[in-house]
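Participant: predicted model and sequence follow; I will ask about them next.
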Amino acid sequence: MLKQFIPVVALLALSAVTASAVQAKGRDDFNKPIQINAESDWFDVANKIAVFENNVVIQQGTLQIRADHLEVKRRDDQSDVFTATGTPAVYQQQLDDGSPISAEANSISYDQAKQILTLSGNVKVSQNNSVVQGSEIIYNFATQQMTANRGESDSDRVTTIFMPKKKSDNNNEPTNR
């Protein structure tokens, strides 16, 4: 019976990330194996659901997601929806140029068929010198477009911070002539 579960889990985990591999930065990561560690997991084969709970760590190359809970649902069209939740759930990856990107949110969801990553609840995305914060950030891998939305309250706002490029120390040194 256990042998029946193993292929289902492998397919669910592997297919989540490979669809976006061509579009995403850090694309070498998507050719590496996916490892999911958790304190417990369970599978509902009839309903095509895999659940990983407590101290969940998803690792694929330099890509890492830490969450309290991960749920993977397989649709009839064989595409998957991955939803990681936490307080917060945290995403980190090293991009092709070597720079890091990180994000945190209450929920990180990836819809494989639509190639859409949705971060919801207390979202913060940091890359290089920029930070974007909001209630929801949606990234479309196919179009490479990002949308940030405020919360439901009129006082909620989307905040984007662009930091000035750091000057090298050589520019501040006096010249001896």
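Facilitator: Yep, it's here. Residues are numbered from 1 along each chain as shown.

Participant: from here on, contacts and neighbour counts on C-alpha atoms
Facilitator: OK.

Participant: quick one: the biggest strand by length in the chain to chain centroid distance?
Facilitator: Using DSSP state E, we find that the single longest strand of the chain is strand 80-94. In this view, strand 80-94 has its centroid 5 Å away from the chain centroid, taken as Cα atoms, centre = their mean, to the nearest Å.

Participant: which residues of this structure fall in strands?
Facilitator: According to DSSP E, the strands that the chain contains are 35-37, 40-44, 49-60, 63-74, 80-94, 100-111, 116-127, 130-140, 145-149, 159-162.

Participant: quick one: buried residues of the second one?
Facilitator: Right, strand 40-44. Using 16 or more other Cα atoms under 10 Å as the test for burial, strand 40-44 gives 41, 43.

Participant: second one coming, line it up with the first:
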Amino acid sequence: MLRPLLIALAVLAAPASAQNITFGGMKADVSAPVEVASDNLTVNQTDGSALFEGNVVIGQGEMRLSADQVTVQYAEGGQNRIQSLTATGNVTLVSGPDAAEAQRAVYDVEGGNVVLTGDVLLSQGQNVLSGDKVTVDLATGAAQVNGRVRSVLQPGAN
């Protein structure tokens, strides 16, 4: 996979403890419907959740999130409104030219934020950024990276 090469390149860059970035393509229409596809679905009426397993793909506008497993928490008072999604295992988030990989992602649908944790790797064109935790505001594309931040920025790239 491309990940070991990108991580090796990222190690060469100067580390920082936290970095704010604009991840321009990592935007989503937070008012668009959320579509979920998977191999299996288990619904828990008691706690208002649904567990999607196997080849899970979630789409909202131009954004795509894929993972091994995703738990959907519905808002109180109605299972038609999604409150949050928690994705685990081989998590990939793609929007336009931007992409992110992580071990876990929590998407606060109502707030329009995604928090990625665990060996997070972001790429925007040839630029690469890694860290322990990345928070992306999908309405603005602004992101904050925390933890052992490493970056590889190509000269002349935006």
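Facilitator: Arrived safely. Computed from a predicted model, the values in this text were never measured in an experiment.

Participant: please work out the TM-score for the two chains.
Facilitator: In this superposition the chains share a TM-score of 0.68, using TM-score structural alignment, normalised by the length of the second structure; 129 aligned residues with a Cα RMSD of 2.6 Å.

Participant: distance check, the corresponding residue of the second structure for N140 of the first structure against I21 of the second structure.
Facilitator: Using TM-score structural alignment, the partner of N140 of the first structure in the second structure is D137. D137 of the second structure sits 11 Å away from I21 of the second structure, going by Cα to Cα, to the nearest Å.

Participant: returning to what we had before: nearest to S15 of the first structure, of the strands of the first structure?
Facilitator: Each of the strands of the first structure has some distance to S15 of the first structure by Cα to Cα; the shortest is strand 80-94, at 7.2 Å.

Participant: the inter-axis angle of the closest one versus strand 116-127?
Facilitator: Interaxial angle of strand 80-94 of the first structure relative to strand 116-127 (axes from the mean of the first three to the mean of the last three Cα atoms, to 10 degrees): 20 degrees.

Participant: residues touching R74 of the first structure, list them.
Facilitator: Counting by Cα atoms under 8 Å, 6 or more residues apart in numbering, R74 of the first structure touches 12, 48-49, 80-81.

Participant: my guess is S79 of the first structure contacts Q112. True?
Facilitator: Yes: the criterion here is Cα atoms under 8 Å, and S79 of the first structure meets it with Q112 at 5.8 Å.

Participant: between those two, which one's more packed in?
Facilitator: More crowded of S79 of the first structure and Q112, by other Cα atoms under 10 Å: Q112, with 21 against 16.

Participant: quick one: what's aligned to the more buried one in the second structure?
Facilitator: With TM-score structural alignment as the criterion, the equivalent of Q112 of the first structure in the second structure is V109.

Participant: list residues touching both of S79 and Q112 of the first structure?
Facilitator: Here S79 of the first structure and Q112 share the contacting residues 15-16, scored by Cα under 8 Å, 6+ apart.

Participant: what does the longest strand of the first structure rub up against?
Facilitator: Defining contact as Cα under 8 Å, 6+ apart, one finds that strand 80-94 of the first structure is touched by 12, 15-16, 26, 62-75, 100-113.
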